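>>> no sequence on this one, just coordinates:
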């Protein structure tokens, strides 16, 4: 696999799985009907460093971004978003991308990373805790999950 910074022309390769994940309404709090252009503005925002994972055939199978979570004197705390093509799950792409992002964020001078709204039923919670993230709080009944009903949103943190 190859992990690299995304280029603008990667968006059409990210969009199919981005749309599938967001429209499922199970892990992101973005509108499930987000258009391609609105999705590009959310994911490929110039304030974010965006990465992609390519498999051995050159297919983009995952993407992530890193951005400051706060501004001003708190700008050294990062935030990140991750998506792995659901058809490519279980192949180590998510873990490899997460480890890459943590290394890149550290190299960029971030002192910590926070996830503001991890749906408590998201299987990625296990990945984040295995990588040293802790749940610092949970907002109860904050996310209307299409299968589980109202579930909590975790705030997770890890020092870098």
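Nice, I can see it. Keep in mind that what you see is a predicted model, and the values were worked out from it rather than measured.
>>> Could you use CA atoms for every contact and neighbour count after this?
Fine.
>>> can you give me the helices for the protein?
11-24, 36-43, 93-107, 124-130 (DSSP state H).
>>> Could you export those helices as JSON lines, including distance to residue 136 and mean neighbour count?
Below are the helices of the chain laid out as JSON lines (distance: least, Cα to Cα, whole Å; neighbours: other Cα atoms under 10 Å):
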{"stretch": "helix 11-24", "distance to residue 136": "25", "mean neighbour count": "17"}
{"stretch": "helix 36-43", "distance to residue 136": "25", "mean neighbour count": "15"}
{"stretch": "helix 93-107", "distance to residue 136": "19", "mean neighbour count": "18"}
{"stretch": "helix 124-130", "distance to residue 136": "12", "mean neighbour count": "15"}
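>>> Below is an additional structure, to be compared with the one above:
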């Protein structure tokens, strides 16, 4: 597996991966009815950079974006979003993407990484982020409306980066 910066020719595969997750309504706050154009804007256009994990056969296994978490005086803290294809889950792709994003964050001058809305029912992601050094710095009661579970808590997770 290789991780490289997103290319325009990657969009169809990236959209296939992120569309399923957005439509499921379980881990991202975007509307399950999000249009392809809106999804492209939030995943490709708005972030500072977007990356893809690719297999030897050029299949995209996962993707992430990186962007400042806040403007101006909060822009030294970045935010990332990660999605792994269904077929690649449980194979270390998310771990590799997260480690890669932390290296990129340092290269881009970010001093910390913050996840603003980690859905409490996303237990696998929470375990992974903690394993990779993130701390839960806040719990937002009933802040996420899961399609299947209704209102559930969301976590704010944070990690200072070695600069």
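Here it is on my side, so go on. Predicted, not measured: the structure shown is a model, and the values here were computed from it.
>>> related to what we said a few turns ago, of the helices of structure 1, give the one that comes closest to residue 4 of structure 1.
helix 93-107 (9.5 Å; Cα to Cα).
>>> That closest one packs against which elements?
With contacts defined as 3 or more Cα pairs under 8 Å, 6 or more residues apart in numbering; DSSP states H and E, helix 93-107 of structure 1 has these neighbours: strand 60-68, strand 77-84.
>>> do that again at 10 Å, thanks
strand 2-5, strand 49-54, strand 60-68, strand 77-84, strand 112-119, helix 124-130, strand 149-159 (3 or more Cα pairs under 10 Å, 6 or more residues apart in numbering; DSSP states H and E).
>>> Run the angle between that helix and strand 60-68 for me.
Between the axes of helix 93-107 of structure 1 and strand 60-68, defined by axes from the mean of the first three to the mean of the last three Cα atoms, to 10 degrees, the angle is 30 degrees.
>>> Have a look at how far, on average, helix 93-107 of structure 1 is from structure 2.
In the superposition with structure 2, the average deviation recorded for helix 93-107 of structure 1 is 0.7 Å (mean Cα distance after the TM-score superposition for structure 1).
>>> Contacts only, for the residue of structure 2 most remote from its centre.
Centroid-distance maximum for structure 2: residue 57 at 23.5 Å, with Cα atoms, centre = their mean. For residue 57 of structure 2, the contacting residues are residue 1, by Cα atoms under 10 Å, 6 or more residues apart in numbering.
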